Every structure is written in structure tokens, then in C-alpha cells.
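>>> Fold the following and give me the result.
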Amino acid sequence: MAVIVVGSQKGGVGKTTIATNLAAWLVLQGAETLLVDADDQASASDFSAYREETRGSTGYTLVQINGSHVRKQVESLRPKYDHIVIDTGGRDTTSQRAAMYVCDVFVTPFNPRAYDLWTVPRLADLVDEVQSMRPTPMEAYSFINRADTRSLDNRQVSDALAEYQQLKFLPHPLTNRKAFANSAAIGLAVFEMEQPDPKAVAEIEALFNEITHGSYVTTPA
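Predicted structure coming up:
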């Protein structure tokens, strides 16, 4: 099993979209999954409420935990689930640090914009700080979210992220597609839509398999 944190030092990069799609994807693989909403904005909880209305049930267990309680409560809940996904805020918070201390994997998305890159040094320093205090190292990954379909910015940001050894860069971008926003609006993952966007599904599949070291194939409903 794994505890996977989706976090950032900047808001608006798509953390909740990643976290909720990942939770739904893990459920699809047959995993008993816990989604922890550790963000003050509670977007993952809002998503889950829409999801329950749309599907009748979320398929995963949702809890809201904030502050230093994240670490202790996640540790106590760990034996009960195959995977735990934690959605944290877009800044350096007590919740995010607590989640990073207890997780196995830390994942951070970046939009392909210059101002997003300004946060990379701070985030790399945070990862170094947390790693130095953990009994065992966590895996830490970066990737591009909301990538432009055709833009030099994607390549420039990719090259910049690859320079930071603290955050292993994953060459599996998620493109800025309407499918992500349209599915989130009704509490669904992109692969759960009545007519799923096959390119969006393929992107999610490639990224999540890399993060989980899996080889799952997502079959759109």
C-alpha cells in the first residue's frame, strides 16, 4: 500500500483534480481507498459530494483532517486501506508538512508558466527539510499539468523541473483538456464519463502507473 500526497507551493495548479482522479482510479483497480481532504478550501470534499449525487456513492472513504492531526490520524488509518490519497493546500502549511512526514509518495504538479517555476526552489528546499527528518525517504515527483497542446513553454518548464534532483521529473504531462473540468463538475474522473476523452484517459493512466509503479489499463465505461 502507499500513502500518496498531492501538494504544491502554489494554488490553482490542479492538485484536487489530480487527487480525486487518482482516488477514483485506485478504486477502479480494486483498491480499498481513503481520500483525505487536508486543504482548508475543502475542494476534494465538494467533489465527493457531487460524486455521491452523480453515482450514489463515492467508492472511496473521505475524511477531512487538518493541521498537525494529519500525521497521527493517517498513521492510525494506514492499516485499514490499500491506498491513502491526501489532497493538501497550495502553500507551505502545517497540514502539508504533516502529510509529507507520513507519506510514501509526494506528487506536485506545475503549470507550464514561468511564475509557477518561481516556487520550485522553495518546494525543493521543503522536500530536503522533510527528507532530513524522516526515518525513511519518500519518493517525490514533479510533472506538468494543464500543458499546452503546442507550446515551447512545455519544453522549457520540463527542462527546468528536470534540474531539481529532489523532485524526480515525470515526462507524463496532463494536457489542458475540457474533459478534466467537465468531469470534475459532476464528481467524476475523466475515465468515468459517458463518452470519455481517450487522450485524457491515456494521460491519466500513464501518469498514475508511473506514480504507483503499476501497469494498469483503464477501460473507459
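
>>> going forward, measure contacts between C-alpha atoms and count neighbours the same way
Fine.

>>> What's the separation between residue 124 and residue 188?
As judged by CA to CA, to the nearest Å, residue 124 and residue 188 stand 32 Å apart.

>>> Same check on residue 90?
Note on residue 90: its distance to residue 188, by CA to CA, is 22 Å.

>>> okay, these two: which has more neighbours?
residue 188 (24 against 21; other CA atoms under 10 Å).

>>> now the more buried one, nearest residue through space, not along the chain?
Distance criterion CA to CA, 6 or more residues apart in numbering; nearest residue to residue 188, sequence neighbours excluded, is residue 51 at 6.0 Å.

>>> Need the residues that contact the strand or helix carrying the one you found.
According to DSSP states H and E, residue 51 maps onto helix 43-55. The contact list for helix 43-55 (CA atoms under 8 Å, 6 or more residues apart in numbering) reads 16, 19-20, 37, 57-58, 62, 64, 87, 184-188.

>>> Next, the second sequence, to be compared with the first:
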Amino acid sequence: MAILVVAHEKGGVGKTTLAFNLASFFDGFLPTKIIDLDSNRMFTTLNSFRGYCNLKSFNVVDPTNISEEEFYSILSEYVGANDKLLIVDSGGYDSTDSSRIMGIADFILIPAGNKMVEILALQKYEAVLDRIRSAKKEAGFPDEMPCYVVFNRVHPNTKNYEETDLGRFLLESSHYKLLSSVIKDRSSFNNTLVEGGYTVLEKGSFDAKKEICDLGEEISEILYEKLNGGNDE
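Next up, the predicted model:
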């Protein structure tokens, strides 16, 4: 199922938590590998906890432990693949590795909450996307940047998401598309991680499980259409 990059301009938005839980969702029915590009290697740390709790560890690659040749060989193996998935927990956006991966990604997932600081970060991030798009175009590749934003860590009572500040910004943006799935601010997401690297699908509340499954299914549908002759417009 190709390359899925979880990205954001700023830290602390729940990027790794989301990537960790999506890895659990996809790994249930599809060979899934993860590249941990975040500088703090939090995905790798959480994954190590799973062994202490007799849980199946995810197939995580630490790029600092492999050669550059091996790193790009992994990427080429997953571009446009239908039968397996590579999830990238992305780090800094000015790094060569992050920019290159985002340039070939089939799906870029951006978690964002309805906070002005995150809206400003998304605005700033547009310049990064434009640079990557220009580089792709100059190299003779389609300049599509499949960036999808999911409402993340939003208050459980929030309704009418498209009418929030973030929703209005996204509807007017030419850089992002808004997913219908929503991840709410639930204690279950944090509690499962600190209890030993569990995911909400393994030890979370019903609502948290449903939100991750809804998001995973929405991503799957978009990727299926894209990789089988459809489009994601």
C-alpha cells in the first residue's frame, strides 16, 4: 500500500502517537514497516517497551543504523506498492531525508488541532511543500503533494469541524485536503502508550479504537483509488 508519511511543521502535535496506532491498524492485515526519522526516536522507544509486555514488536528501521544505500533501497521497494506499507514518522522538514521521502510519498498525513499556533505552522509549512513540489517538477516528475490533514486531539464536544478556525483555513487552502476522520483528545491514547507501548486497538477505549479504525480505513480507500488508476481529488 505504498508510502505513508506522518508529518507536521512543529513538534508535540501527536504525530508519533498517531503513527504508532496506525501501525497497529495496518499491521493487522498488511506487511508494515516503519522508518523512525524523528530525532528523538520516540517510535523506536515505544516499540522497545512492547517486548517487555510480551507484545509483538513492530518492524522499525532506525536510519542511523543502516547505510544510505540501504535506506534508499527500502524507499524504492515501497513506492507505489499495493501489497505492503511503509510508514514514516517524519522528523525535521529541512533535512534531506525528510524532503526526499515527502517527495515520493503516496500519502502525507498531517495531524493538527484547532489552535492558532498549529494553523500558523501549517501556513509556514506551505513554503516547504512548495520547495519540494518545485524540485519534483524540475526533475520531470508530477508535482502532486498528497497532503491530508486530520483533526487531532480535538475536544470531544467539538462539532461542525469545518466551521472552526482550522476547518475554514483548510477549506481555503490549495495545499491541504481535510479528511473526514477525527481523532479526539482522549486519555486512552496516552494511557495505552505509558502502560508499555500498547496501542488503543489492543487496550484502548471503544471510541478511541473506532477513531483509529475510521482513519485507517479512510487512508486505505484513498490509497486504493490512487494506486489502482483512480485519483484522490
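
>>> Most neighbours out of the contacts of helix 43-55 of structure 1, which is it?
residue 87 (29 neighbours).

>>> Report the contact partners of that residue.
With CA under 8 Å, 6+ apart, residue 87 of structure 1 has these contacts: 5, 6, 7, 15, 16, 19, 35, 36, 37, 38, 39, 44.

>>> what do you get for residue 133 of structure 1?
So residue 133 of structure 1 contacts residue 101 (CA under 8 Å, 6+ apart).

>>> Quick one: map it onto structure 2.
Correspondence of residue 133 of structure 1 to structure 2, assessed by TM-score structural alignment: residue 135.

>>> my guess is residue 63 of structure 1 meets residue 37, correct?
Yes: Residue 63 of structure 1 is within contact range of residue 37, at 6.2 Å (criterion: CA atoms under 8 Å).

>>> Burial check on residue 63 of structure 2, number of neighbours?
Count around residue 63 of structure 2 with other CA under 10 Å applied: 15.

>>> ditto for residue 68 of structure 2
Look at residue 68 of structure 2: counted by other CA under 10 Å, it has 11 neighbours.

>>> Report the separation between it and residue 135 of structure 2.
In terms of CA to CA, residue 68 of structure 2 sits 21 Å off from residue 135 of structure 2.

>>> swap in residue 27 of structure 2?
33 Å.

>>> Over to residue 78 of structure 2?
From residue 78 of structure 2 to residue 135 of structure 2 the distance is 21 Å (CA to CA).

>>> For stretch 35-48 of structure 1, buried residues please.
Applying a neighbour-count criterion of 16 or more other CA atoms under 10 Å, one finds 35, 36, 37, 38, 39, 42, 43, 44, 45, 47, 48 buried in stretch 35-48 of structure 1.

>>> Was I right to think the fourth one contacts residue 66?
What that stands for is residue 38 of structure 1. Yes: using CA under 8 Å, residue 38 of structure 1 is in contact with residue 66, at 5.1 Å.

>>> just the strands in structure 1 please.
Along structure 1, counting by DSSP state E, strands occupy 2-6, 33-38, 61-64, 83-88, 105-110, 139-147, 168-169, 174-175.

>>> Of those, flag the one that's most buried.
Comparing those by mean neighbour count (mean count of other CA atoms under 10 Å), strand 83-88 ranks first with a mean of 28.

>>> so where is that one in structure 2?
Using TM-score structural alignment, strand 83-88 of structure 1 pairs with 85-90 in structure 2.

>>> In JSON lines, list the buried residues of stretch 35-48 of structure 1 along with distance to residue 146 of structure 1.
Below are the buried residues of stretch 35-48 of structure 1 laid out as JSON lines (distance: CA to CA, whole Å):
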{"residue": "35", "distance to residue 146 of structure 1": "23"}
{"residue": "36", "distance to residue 146 of structure 1": "23"}
{"residue": "37", "distance to residue 146 of structure 1": "22"}
{"residue": "38", "distance to residue 146 of structure 1": "23"}
{"residue": "39", "distance to residue 146 of structure 1": "21"}
{"residue": "42", "distance to residue 146 of structure 1": "21"}
{"residue": "43", "distance to residue 146 of structure 1": "18"}
{"residue": "44", "distance to residue 146 of structure 1": "19"}
{"residue": "45", "distance to residue 146 of structure 1": "22"}
{"residue": "47", "distance to residue 146 of structure 1": "19"}
{"residue": "48", "distance to residue 146 of structure 1": "22"}
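
>>> Much appreciated, bye for now.
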